[in-house]
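Trainee: Can you look at this prediction? I've put the sequence above it.
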Amino acid sequence: MGWRCAGVGWPSGARVSVLRWEGGRVSPLALGKGLGFRAEGARRCVGARGNTCPMGAMVPGRATRARCPECARLDRAHSVAADAVPDDPRTYRVYLAWFGPGMTKVGITAEERGPARLLEQGAVVFAWLGRGPLMAARRTEELLRAALGVPDRIPYARKRAVRAALPGPDERIAEVAGLHRRALALSGWAESLEPIAFEAVDHVGVFGLDGLPAADAVVRELVDGGAVAGRLLAVAGPDLHLRTARDGIVVVDTRLMTGWDLVGAGEGEALSVPTAGVREDGVQGGLF
């Protein structure tokens, strides 16, 4: 019986990510170290809101959220992202997150979480814009989308495609700074939202992106008996970048690992799961 993965986590105040396991165990993800695992059995629903799925339902291998339809609905019913709890009394922050040239998004996160949300998304650079009540933060987020055309989502395929060719720190920060100035100059900000002066946070070093080679492939899904193994080069958001023994640089989205029972595999073991190529436009190619 293997351990059941619960995804990547960034402990509060830590600069090193961990793999989380059901039951509360964690495994540090040390860059430069070997990492290998093999999936066993079937992928099962992880439940919702801390509750076990009553059906123990199977879920598709390519789903990035390992929940059955019923558990997904329960999780969504209590989600701030879905505006399901508009009376949340916590203070929220609005942020700008940069993932590559021309790829900046706006979002909100509970102030008590600090930068965890930005680390979880793989934000290469980020800056806070303002702080205040939930709905004021939400209105400001919508203002930026409408007035400046800043999206609230950027596909992970696009993020992965540019990580090995990022510009230098000055150029990265300048793009975020320019958008921050334009955002603060907009009229229509919610009165209860307090603007925050510009201060950029750069995660290139934390993620291990300096000198990162371009990815050759991305794992499409895990399968029963399928192995993934290699040397860990970078961890950005949910993505692990591995140098494999035979298949070059391979990216594993750890969201595809949740719901599986995993056992150890040797660092040099051959990749034996379905993969796809990575194109420069961030669109994944067919299986090979």
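Mentor: That came through, no problem.
Trainee: hey, let's count contacts and neighbours off CA atoms from now on
Mentor: Noted.
Trainee: Do a quick rundown of the helices in this structure.
Mentor: Counting by DSSP state H, the chain has helices at residues 69-77, 116-121, 134-148, 156-162, 169-184, 204-207.
Trainee: Residue 128 is nearest to which of the ones you listed?
Mentor: helix 169-184 (8.7 Å; Cα to Cα).
Trainee: Now tabulate the helices of the chain in TSV and tack on distance to residue 39.
Mentor: Below are those laid out as TSV (distance: least, Cα to Cα, whole Å):
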stretch	distance to residue 39
helix 69-77	23
helix 116-121	23
helix 134-148	40
helix 156-162	23
helix 169-184	38
helix 204-207	25
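Trainee: So for residue 26, which of the ones you listed sits nearest?
Mentor: helix 116-121 (15.8 Å).
Trainee: which other residues reach that closest one?
Mentor: Outside helix 116-121, the residues that touch it by Cα atoms under 8 Å, 6 or more residues apart in numbering are 8, 9, 10, 11, 12, 97, 109, 126, 203, 236, 237, 238.
Trainee: I'd like those residues written out as JSON lines, with neighbour count and distance to residue 215 added.
Mentor: Formatted as JSON lines, the contacts of helix 116-121 follow (neighbours: other Cα atoms under 10 Å; distance: Cα to Cα, whole Å):
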{"residue": "8", "neighbour count": "27", "distance to residue 215": "20"}
{"residue": "9", "neighbour count": "22", "distance to residue 215": "22"}
{"residue": "10", "neighbour count": "19", "distance to residue 215": "23"}
{"residue": "11", "neighbour count": "11", "distance to residue 215": "27"}
{"residue": "12", "neighbour count": "10", "distance to residue 215": "29"}
{"residue": "97", "neighbour count": "24", "distance to residue 215": "22"}
{"residue": "109", "neighbour count": "22", "distance to residue 215": "30"}
{"residue": "126", "neighbour count": "27", "distance to residue 215": "24"}
{"residue": "203", "neighbour count": "18", "distance to residue 215": "19"}
{"residue": "236", "neighbour count": "25", "distance to residue 215": "13"}
{"residue": "237", "neighbour count": "24", "distance to residue 215": "16"}
{"residue": "238", "neighbour count": "21", "distance to residue 215": "15"}
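Trainee: let's bring in a second model and compare:
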Amino acid sequence: MRWQGGRPQLLWERDRVSPLPLGGPFGFAVVGTRRCLGAQGLPCPRRADLPGDSTRALCADCTAFDRRHSVAADTAMDDPRPFRLYLAWFGPGLLKLGITAAERGDARLLEQGALAFTWLGEGPLAATRRAESALGAAHGIPDRMRIGAKRAARTSAAGVPAVEAAGQLLAAADALQTSSAWPDTLATLSPAVVDQRRVFRLPAAGPAPEVAVTSLHPGATAVGRLVAVVGSDAYVDLDLGRRALLPLPLLAGWSLTRPAGPTTAPLADLPAPADPGLF
């Protein structure tokens, strides 16, 4: 799964992608064997098999190789590119600090499913990483967030007006940029909030999935209408009459073709979202 030019694309084999038409028909059938996609632009030397329930399309060896050359894992700190520090909003009170290469623009924020964000600063990788750590510790803002927390927040976030979300971000951005923990080696960027909910096509009442696709296997199919894509999560109104959460990383590494029948992919029931009025 990747975002290109503000549009979601499915990486289903190495260097083979398909656009995901939001609001349009959606379907696939799984064929063949699921293979590791390889790391850092290189194919997996063993073409290793992968289990159907894994949301990471790399084998253990390629995962280790990827981490040795990863900015995110702090193992490639000699990267000469300029980096940006951002503040992301995933729902009411749910903020996260992070960094991304300046040349990638908003791609990292789209990949993470940030519902809104603002840039904070720009500088060398080491300085940007230190700022992320120091400011996060000083202000209690994490640089990691569990996918479950993001998914749960999408329902409560859907009804929050853009001006309210922007207010939360701008207040936190001001506190961070005027903090004594702000490093002199990081240039300050003027905060400007970008709300990405329209890009994701997040429904006005939230995605509200009833079931989730839990794994795939040869012959498994899914058929329906693609409602929204938030980060790497797709929300699909299935032909079965139920809305499903489909983690798109489950598809990576498979060969896919057009479905010839109804949905057969394994599904698990999801609990109904809590009513915000009860809390």
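Mentor: Sure, I can see it. The shown structure was predicted, so the numbers you read here are calculated from the model rather than taken from an experiment.
Trainee: rewinding a little: would you reformat the helices of the first structure as TSV and include mean neighbour count and distance to residue 263 of the first structure?
Mentor: Formatted as TSV, the helices of the first structure follow (neighbours: other Cα atoms under 10 Å; distance: least, Cα to Cα, whole Å):
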stretch	mean neighbour count	distance to residue 263 of the first structure
helix 69-77	15	26
helix 116-121	19	24
helix 134-148	19	41
helix 156-162	19	27
helix 169-184	16	39
helix 204-207	18	25
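Trainee: and which of the contacts of helix 116-121 of the first structure is nearest to residue 140 of the first structure?
Mentor: residue 109 (12.8 Å).
Trainee: So that closest one sits against residue 93, correct?
Mentor: Yes. The criterion here is Cα atoms under 8 Å, and residue 109 of the first structure meets it with residue 93 at 5.5 Å.
Trainee: just so I have it, where are all the strands in the stretch 1-150 of the second structure?
Mentor: Ranges of strands within the stretch 1-150 of the second structure are 2-4, 7-13, 16-19, 25-31, 83-91, 94-101, 116-123, based on DSSP state E, counting those that start in this stretch.
Trainee: Out of these, indicate the one that is most buried.
Mentor: Among the strands of the stretch 1-150 of the second structure, strand 83-91 has the highest mean neighbour count (mean count of other Cα atoms under 10 Å), at a mean of 25.
Trainee: what range in the first structure matches that strand?
Mentor: Using TM-score structural alignment, the residues of the first structure aligned to strand 83-91 of the second structure are 92-100.
Trainee: how big is the offset of that stretch relative to the second structure?
Mentor: After superposition onto the second structure, stretch 92-100 of the first structure sits on average 0.6 Å from its aligned residues (mean Cα distance after the TM-score superposition for the first structure).
Trainee: what does that stretch contact?
Mentor: 104-111, 118, 122-134, 137, 140-141, 159, 162-163, 166, 172, 176, 180.
Trainee: From residue 62 of the first structure, how far off is the residue lying closest to residue 210 of the first structure once chain neighbours are set aside?
Mentor: In space, residue 210 of the first structure comes closest to residue 204 once its chain neighbours are excluded; the distance is 6.5 Å by Cα to Cα, 6 or more residues apart in numbering. Residue 204 of the first structure sits 28 Å away from residue 62 of the first structure, going by Cα to Cα, to the nearest Å.
Trainee: Next: residue 40 of the first structure.
Mentor: Relative to residue 62 of the first structure, and taking Cα to Cα, residue 40 of the first structure is found at 16 Å.
Trainee: cool, and residue 280 of the first structure?
Mentor: Distance from residue 280 of the first structure to residue 62 of the first structure, by Cα to Cα: 22 Å.
Trainee: Comparing these two, which residue is more hemmed in?
Mentor: A direct count of neighbours by other Cα atoms under 10 Å for residue 280 of the first structure and residue 62 places residue 62 higher, at 15 against 12.
Trainee: Now which residue in the second structure aligns to that one?
Mentor: For residue 62 of the first structure, the residue aligned by TM-score structural alignment is residue 53.
Trainee: All good on my end, thank you.
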